[in-house]
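1. Give me a 3D structure for the following:
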Amino acid sequence: MTDWMPGNRFHLLENGEEFFPRVFECIAQAEREVLIETFILFEDKVGLRLHEVLVAAARRGVQVDLTIDGWGSPNLSDEFLGSLTAAGVRVHVFDPGPRSLRLRVFKILRRMHRKIVVIDGKLAFVGGINYSADHLADYGPEAKQDYSVEIHGPIVAAIHRFTHTALVQGLRHQRRRRWWRWRKHLRVEPDQLPHAGDAQAMFVVRDNVEHKDDIERHYRTVIRSARRRVVIANAYFFPGYRLVRELRLAARRGVQVQLILQGQPDMAIVKTAASTLYHHLLKAGVRVFEYCDRPLHGKVALVDDEWSTVGSSNLDPLSLALNLEANVFIRDRAFNAELDARLQRLVRDSCREIERETLGKVRGLDLVRSYIAFHVMRKFANWAEWLPRHAPLLKTQLDVRLATAAAKDHPLDEVAQ
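-> Alright, predicted model coming up:
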C-alpha cells in the first residue's frame, strides 16, 4: 500500500446525470492532455458525446489517450474509432485478440475494469461509471445506480503517474522509450500541485503481479478498526472468507454493519451468490438491505466518521482476484458525511431489509449450495493464482485496423491513411 497523501478535495458524483456533464465540461477545457481508462464504451448517446469532446480536444492540440477494454467495449464501429484516430486521439485496446472461444476463454477472466480520467495532470475522476446510456435514469428500469468522484490536489499526481505507467507497460517494448521521451514534459509530481482541501487520500490498485490483494487488504484493515459503523454499497458482493469474517466480527463487537446490495440485479447470478451468505451474515448481526429501484452498480463504502472509498472494485472474485481495478481511499469527515447521507437515502426510500425470519431454515439442496459457495469463497483467491495470466497488452486502434485489413487482404497503406 502507498502512504496517505494530504491536501486533497473530493466531490461526489452520483449517476450519469452528475458525472457525464462534469467530465465532458472538463475535457472541453483541457489544455494539454486527457487520459481516460474505461471498461465499457458504447456507441450510444453518451459514447457519441464523449467522442465529440475528445475529437474537439485532439483537434485543438490536446494529447488524448483513450484506453478501452477489448471485451467490455466490443462493438464500436470502424467509423467511430476511425474518426477518433483521424483527429489524433490515441485509442488503446486492452488485450485485443482473436474472438474464438478457444483462444479467449482465459482472457475473459482478467479484464481492465478501471474507470479513470486525468486532465492536464491537475484533475482526476475515479469511480464505477462507464460511458454508456444505461447510467442515465431515462434509460428505464435497467438504468444503473452508481458513483464517481472528482479529485483535486496532490493525489492527482499519483493517479496521473499510474495511468502513464499502465500505458507504457501495455505498449510494445520498442515504443516504450519513445513514449517516455515525448511525454516527459507532461509529468506531474505531487509537490507541484497545490493543496486543494483537507482530505487525506490514497490511490490503490489491484493487478495480477505486485498488488494482487491491496484493495481487499485495505478493506479488511479498516473494518477491523471500525468502532461505530460500516456501510458498504456494492453491486457484486461475494467477497473472500477473510473479509466476511471481519464484517461478522465487527457486528459482534457492536459495530453497526450495513450492506446495500442488489435487489434488482442486472444478472440473476449476482443475487443468488450474495444470498448464499445472508444466513451467515445476519446471524452475526450484519444488516442486509436490497436496493430495489434499479440495478445497483456502485462500489462505495464508509467506516465510522472519516474513512470512505469510491472506485471500480466490486467485492466479488472477479474484482478481488482477477480484474485490474482502481479505488481511492479517503479520510475526510465532510465527504464521509455526504456519502453516508446519499446511501441512507437509498436505504430509506428504495431498499428492503432482509430479515432472518423471512429466510427460513436452510435445508437440503440450499444447505449444500450454501456450504459449497462458502468454501469456494474461502479458497478462490488461492485457486485464481493457478489460472493463466497474460501480461496486459495494449494495441493502438491503428494496429487493430492494420491487422484487420491484413486478414481481409486489404492494402495496408489504404488503412494507414
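
2. going forward, measure contacts between C-alpha atoms and count neighbours the same way
-> Fine.

3. At the geometric centre of this structure, which residue sits there?
-> The centroid of the chain falls nearest to Ser312 when counting by Cα atoms, centre = their mean (1.7 Å).

4. from memory that residue sits against Gly127, does it?
-> Yes - if you go by Cα atoms under 8 Å, Ser312 and Gly127 touch, sitting 5.4 Å apart.

5. tell me, what's touching these two both at once?
-> Residues touching both Ser312 and Gly127 (Cα atoms under 8 Å, 6 or more residues apart in numbering): Arg114, Lys115, Lys299, Asn327.

6. Dump those residues to CSV, plus distance to Ser132 and secondary structure.
-> Converted to CSV, those look like this (distance: Cα to Cα, whole Å; DSSP: H, G, I helix; E, B strand; the rest coil):
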residue, distance to Ser132, secondary structure
Arg114, 15, coil
Lys115, 12, coil
Lys299, 17, strand
Asn327, 20, strand
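
7. Before we compare anything, build this one as well:
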Amino acid sequence: MSALGRPASAAAPWRAGNSARLLENGEAYFPAAFAAIDAAAREILLETFIWFEDEVGWELHRRLLEAAQRGVRVEVLVDGYGSPGFTPQFLQPLLEAGVRLRVFDHRPRRFGVRLHVFRRMHRKLLVVDGRRAFIGGINYAADHLAHYGPGAKQDYAVELEGPIVADVHSFVECALATHGIGHPWRPQPKIEVPQAGDARIMFLPRDNDHRSTSIEHEYRRAIRAARRELMLANAYFFPGYGFLRDLRQAARRGVRVTLIVQGEPDTPIALTAARVLYAHLLDAGISVHEYCERPFHGKVAYVDDEWCTVGSSNLDPLSLSLNLEANIFIHDRAFVDDLRTRLQALIRQHCRAVDRASVPRQRFWQPLTRPLLFHCLRRFPDWASRLPAPPPRTALMHPPEAPGPEKS
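-> Down below sits the predicted model:
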C-alpha cells in the first residue's frame, strides 16, 4: 500500500467499499441533492454555511417542507453569519411542519452588522436516510448557477454511498445534538451501510478542539508523499510557512506542482494575499494559474493517480485555524482521473498563467517587510479570535408564538 493510502490517524479511518461521484457547480449538485431529499423516507440531516431566500433557497425550502409534511425527520444547521436571517414567511412554514432549524452562533447585530465574524460553521453536508451523503463547497444559493451572471461561482461537491456515509451521519448527528466548537465526535458509526463501490474514503472534520489541524495535516502528508504530480485548486490560498515549504520541496524533487487560484475574486483581498506568495512559489518551479472566467470557489486537490480531496476548507487562516470545516479524502483512480480532467480543462480554457516576468520586482526593503506582512496576515484571525467574546453556540428556532430561541 502506498503512503497516500494510509490513515492520517487512528481517529480518522479510511473506509473501503464506497462510490463517489464528482458534482461540478450547482447545475450538477442541486438536482442530485434535491432528488435525494425528495426520495427521503426517514431522515434528512443538513448543514450549510449559506441558505439564501433566492430561487435555490426557496426550492430547498419547498422540498424540505414536503419531506417534513410526509413524516420525514428534518434537521438543519445553518451559520449565523453566512445565513444572516430568514423572513417570517420563509421560516414559519418550516417550523410549523416540524423542521428543526438551528442557527450556529446566533448573535444580535449592531447597526445591521455582526461584529464577531470569526469561527464560522463553514461546513456543507447533507445526509439522507443514512444511505447517501453529499459534501463539498456548494451553498444553497443562486450564485452557484451559471445563469446568475459574472458573479456565478465555480465549485465542486461529491455524492457518496457506502460505509463512509455512516461516518458522516454520526458526525452530523453529534453536531446537531451539541452546541460547540469541539463536540465529542468519534468515528464510531451507529448504523450499518452496505458497500457500494471500490473507493477508499476518509471523512475528516476540523474544529477548534482536538481536530484543529486535521485537514491541513492530511494535505501536507499527501504533498510530502507526492511522486509525480500535484494540483491544488483553492479559492482562498494563503497557508502557513510549513505548508508552503512542503509545496516548494515537492517541486524541487521533481513533482509537477500546479496551483489554481481566483483571478476574478468575489473577495478582492483573496487575490491580493495569494499574489504576495507568487514569487516565492514560482522561484521553486511551481506553476500558478489564475481562473478568470468567474469567481473560483472550489476547495479541491489531487496527488498522482490515487489521492484527492473535496470539501469546504480553503487554504487560508480562517479555514485552517478558525472555521468549522469538513473535507472528504478519496483514494480512487477513476475519481482522481475525473477531477484531473476537469481541472486541466479549466486551465486550458479559462485560466491565465502567471510567469515570473509578470510579478513585480521586489524593492530593497521588501525582503524584510514581506515576512512581517505575511506573519501578520496569517495570524490576524487567530489574534482577533482571542478578543473577549462568549463561546459560539447554536440556537434552536421556534415558531413565532412559542418562546425561544432555546439554547442547545
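
8. C-terminal to the top helix by length along structure 2, which secondary structure element comes first?
-> In structure 2, with assignment by DSSP state H, the single longest helix is helix 366-385. Next helix or strand after helix 366-385 of structure 2 toward the C-terminus (DSSP states H and E): strand 394-396.

9. mind checking how far the following helix or strand past that next one is from the chain centre?
-> Where DSSP H and E defines the elements, the next helix or strand beyond strand 394-396 of structure 2 is strand 406-407. Relative to the chain's own centre, strand 406-407 of structure 2 is displaced by 27 Å; criterion: Cα atoms, centre = their mean, to the nearest Å.

10. Check stretch 308-315 of structure 2 too.
-> Stretch 308-315 of structure 2 sits 5 Å away from the centroid of its parent chain (Cα atoms, centre = their mean).

11. So which residues of the stretch 201-350 of structure 2 form strands?
-> Taking DSSP state E, counting those that start in this stretch, the strands of the stretch 201-350 of structure 2 run over residues 229-234, 256-262, 287-291, 299-303, 307-311, 325-331.

12. Of all the ones you listed, which one is nearest Phe118 of structure 2?
-> strand 325-331 (12.9 Å; Cα to Cα).

13. So which elements touch that closest one?
-> Judged by 3 or more Cα pairs under 8 Å, 6 or more residues apart in numbering; DSSP states H and E, strand 325-331 of structure 2 is in contact with strand 132-136, strand 199-206, strand 307-311.

14. tell me the angle of the last one relative to strand 199-206?
-> It refers to strand 307-311 of structure 2. If you take axes from the mean of the first three to the mean of the last three Cα atoms, to 10 degrees, strand 307-311 of structure 2 sits at 50 degrees to strand 199-206.

15. now strand 307-311 of structure 2: which residue numbers in structure 1?
-> Per the alignment by TM-score structural alignment, strand 307-311 of structure 2 matches residues 307-311 in structure 1.

16. Compare the shared contacts of Ser312 and Gly127 of structure 1 and tell me which is most surrounded.
-> Counting neighbours by other Cα atoms under 10 Å, the top entry in these is Arg114, with 29 neighbours.

17. rewinding a little: Val288 of structure 2: which of the helices and strands packed on strand 325-331 of structure 2 is closest?
-> strand 307-311 (18.9 Å).
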